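K.L.:
sharing a model prediction with you, sequence too.
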Amino acid sequence: MNDHELELEKALAAVTAMDHLRDGMLVGLGSGSTAAYAIREIARRVADGLKVEATATSPASEALAIGLGIPHVSFERVERVDVTIDGIDEIDSSLRAIKGAGGALLREKIVAAASDLVIMIGDSTKAVATLGRRSLPVEVLPFAAGFALRTLRNLGTPLTRRRKHDGAFFLTDQQAYIFDLKFGVIDDPEQLARTLEAIPGVIAHGLFLGQIDVSIIARGHNVVVRCRKDVAAGAGSGDQAKH
């Protein structure tokens, strides 16, 4: 599948996620190229009369939303969010995912925790049988970088400290470092999450294991919608294919 076809899938997944929006909602806006499709689609519907406000997981998403005319609320003022729409790096059939390729994993996780409904959207390459094919980002305080590097190496998997194109170390919006771990296969995501959370200086990791309510994965001209069984009323349950 070529890049153009994948972009069309992202756009289709974003359009499908709009089924969950209603007037009066506060909508969480994710980060990254797939989430950007959702932001543009929300803006189009706001222009057509949809009455929602939004709060963003990153300055880039905030700037895009404001530029497109979506009423914005700073997350510092927010106690709860009705629905968040975000992209994923990969997701399995149990709605466990890896996120954070763009470096906004901590804020994405915070906004997801504040949300009544969390929807993840993606193209067909994002669905996997087992997590770990893509790098797992781990956000680390610069003060703890050396210690965290040694401790993460003890996990026995290749890792790198993320850099920008100019060679400088990548910094998150919290001015923290990202270490990218290449597992290939993560046999026990829950245990790995507990291990990472126990390392002093690690402030976030990219495993999203209980936060996701709905996944929308586009495959060509179709979408597969998968929901948690106890998801909010109206979202449905199980797997649904849409054409």
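P.N.:
Arrived safely.
K.L.:
going forward, measure contacts and count neighbours with C-alpha atoms only.
P.N.:
OK.
K.L.:
is it true that Ala97 touches Leu131?
P.N.:
Yes. Ala97 is within contact range of Leu131, at 7.1 Å (criterion: Cα atoms under 8 Å).
K.L.:
the two: who's more crowded?
P.N.:
Under the criterion of other Cα atoms under 10 Å, the comparison of Ala97 against Leu131 puts Ala97 first, with 27 against 24.
K.L.:
ok, how many other residues are close to the closest residue to the more buried one other than its chain neighbours?
P.N.:
Closest residue in space to Ala97, ignoring its immediate chain neighbours: Ile91 at 4.2 Å, by Cα to Cα, 6 or more residues apart in numbering. By the criterion of other Cα under 10 Å, Ile91 has 28 neighbours.
K.L.:
then Glu139?
P.N.:
There are 28 residues near Glu139, going by other Cα under 10 Å.
K.L.:
for the closest residue to it other than its chain neighbours, give me its contacts.
P.N.:
Nearest residue to Glu139 in three dimensions, chain neighbours excluded: Ile178, at 4.6 Å (Cα to Cα, 6+ apart). Shown in contact with Ile178 (Cα atoms under 8 Å, 6 or more residues apart in numbering): 103, 137-140, 161-162, 170-172.
K.L.:
include secondary structure when you put those into TSV, please.
P.N.:
Shown next, in TSV, are the contacts of Ile178 (DSSP: H, G, I helix; E, B strand; the rest coil):
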residue	secondary structure
Gly103	coil
Pro137	strand
Val138	strand
Glu139	strand
Val140	strand
Arg161	strand
Arg162	coil
Phe170	coil
Leu171	coil
Thr172	coil
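K.L.:
Arg80 reaches Ser115, doesn't it?
P.N.:
Yes. Counting by Cα under 8 Å, Ser115 is a contact partner of Arg80 at 5.9 Å.
K.L.:
and here's the other structure:
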Amino acid sequence: MTQDELKRQVGQAAVEYVLAHTGAGVVLGVGTGSTVNCFIDAMAPHRDRFQGAVSSSLASTQRLEHHGFTVIDPNAVTSVPVYVDGADEIDPRGNMVKGGGGALTREKILASLADVFVCIADASKRVPVLGGFPLPIEVVPMARALIERRVRALGGMPTLRANPDGTAFVTDNGHQILDVRGLTVGDPLAFEQQVNAWPGVLTMGVFALQRADMGLFATATGIETVRFG
């Protein structure tokens, strides 16, 4: 199966999970990325079952609205029964690296609202230890150089994320992203807490405080379901 086929397969599996585990009239939590796009597309025929959706990015909001979903401000909800999102890496305990699409801060906000965080991905995203994928850090622009120095002191190699035309990438929140290579994250929770405490960091792409509760992983032989303790 191609990677696109695997993404469609796991997107459909997530639809089946959500329909089986939520009642009518709830608010659906929706993440960002190409795999989540497959989930949104597959969920579209069932949109009238939901009160609406909260979305982690402008891109997902536009796709949801295109399919006729009502997109709700997260400030208007106290919780969502399930949040569905992808991952750039996920370890055996459900800790993840996310933010390849630049929506990491909003993704953490929605994950913290969710009763159940379901990670959807192809099986290649499963790793024994986080750090192979560059670690995103969303920073206030005036703190970029400060954060770069702190990352280098840990042994990391930070690069300012850029658009194809060479200009600095700007998140939906108006900030910049440093992508950090060369770090192995043996203790995701401690590392996330350490970097989040640096002045000028909005958030960073290790999801340990908001790790996945379960994973749906597409393989050549079908969907593998993993529940993280």
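P.N.:
Sure, I can see it. These figures come from a predicted structure and were not determined experimentally.
K.L.:
which residues touch the residue nearest to Ala97 of the first structure?
P.N.:
Taking Cα under 8 Å, 6+ apart as the test, what Ile91 of the first structure contacts is 97-98, 126-128, 131.
K.L.:
and Pro134 of the second structure, by the same measure?
P.N.:
179-182.
K.L.:
how close does the equivalent of it over in the first structure get to Ile203 of the first structure?
P.N.:
Taking TM-score structural alignment for the superposition, Pro134 of the second structure sits opposite Ser135 in the first structure. As judged by Cα to Cα, to the nearest Å, Ser135 of the first structure and Ile203 of the first structure stand 17 Å apart.
K.L.:
can you check Arg226 of the first structure too?
P.N.:
Arg226 of the first structure is 29 Å from Ile203 of the first structure, where distance means Cα to Cα.
K.L.:
can you check which helix is longest in the second structure?
P.N.:
helix 3-21 (DSSP state H).
K.L.:
and that one, how far out from the chain middle?
P.N.:
16 Å (Cα atoms, centre = their mean, to the nearest Å).
K.L.:
neighbours around Leu110 of the second structure, how many?
P.N.:
Neighbours of Leu110 of the second structure using other Cα under 10 Å come to 25.
K.L.:
residue at max distance from the center of the second structure?
P.N.:
Ala153 (26.9 Å; Cα atoms, centre = their mean).
K.L.:
corresponding residue for it in the first structure?
P.N.:
Aligned partner of Ala153 of the second structure by TM-score structural alignment: Asn154.
K.L.:
the longest strand along the second structure vs the first structure, average distance?
P.N.:
For the second structure, the longest strand by residue count, based on DSSP state E, is strand 114-122. The superposed strand 114-122 of the second structure is, by mean Cα distance after the TM-score superposition for the first structure, a mean 0.7 Å from where its aligned residues fall in the first structure.
K.L.:
tell me which other helices or strands that strand touches.
P.N.:
When contacts are defined as 3 or more Cα pairs under 8 Å, 6 or more residues apart in numbering; DSSP states H and E, strand 114-122 of the second structure packs onto helix 3-21, helix 34-43, strand 80-85, strand 214-219.
K.L.:
deepest of those, which one?
P.N.:
strand 80-85 (a mean of 24; mean count of other Cα atoms under 10 Å).
K.L.:
which bit of the first structure covers the helix or strand following it?
P.N.:
Using DSSP states H and E, the next helix or strand after strand 80-85 of the second structure towards the C-terminus is strand 89-90. Mapping strand 89-90 of the second structure onto the first structure (TM-score structural alignment) gives residues 90-91.
K.L.:
count of residues packed around Gly146 of the first structure?
P.N.:
Neighbour number of Gly146 of the first structure under other Cα under 10 Å is 12.
K.L.:
in the strand or helix carrying it, what's buried?
P.N.:
Per DSSP H and E: Gly146 of the first structure is located in helix 145-153. Residues of helix 145-153 of the first structure classed as buried: 145, 148, 152 (neighbour count, 16 or more other Cα atoms under 10 Å).
K.L.:
that helix vs the second structure, average distance?
P.N.:
Averaged out, helix 145-153 of the first structure is 1.5 Å away (mean Cα distance after the TM-score superposition for the first structure).
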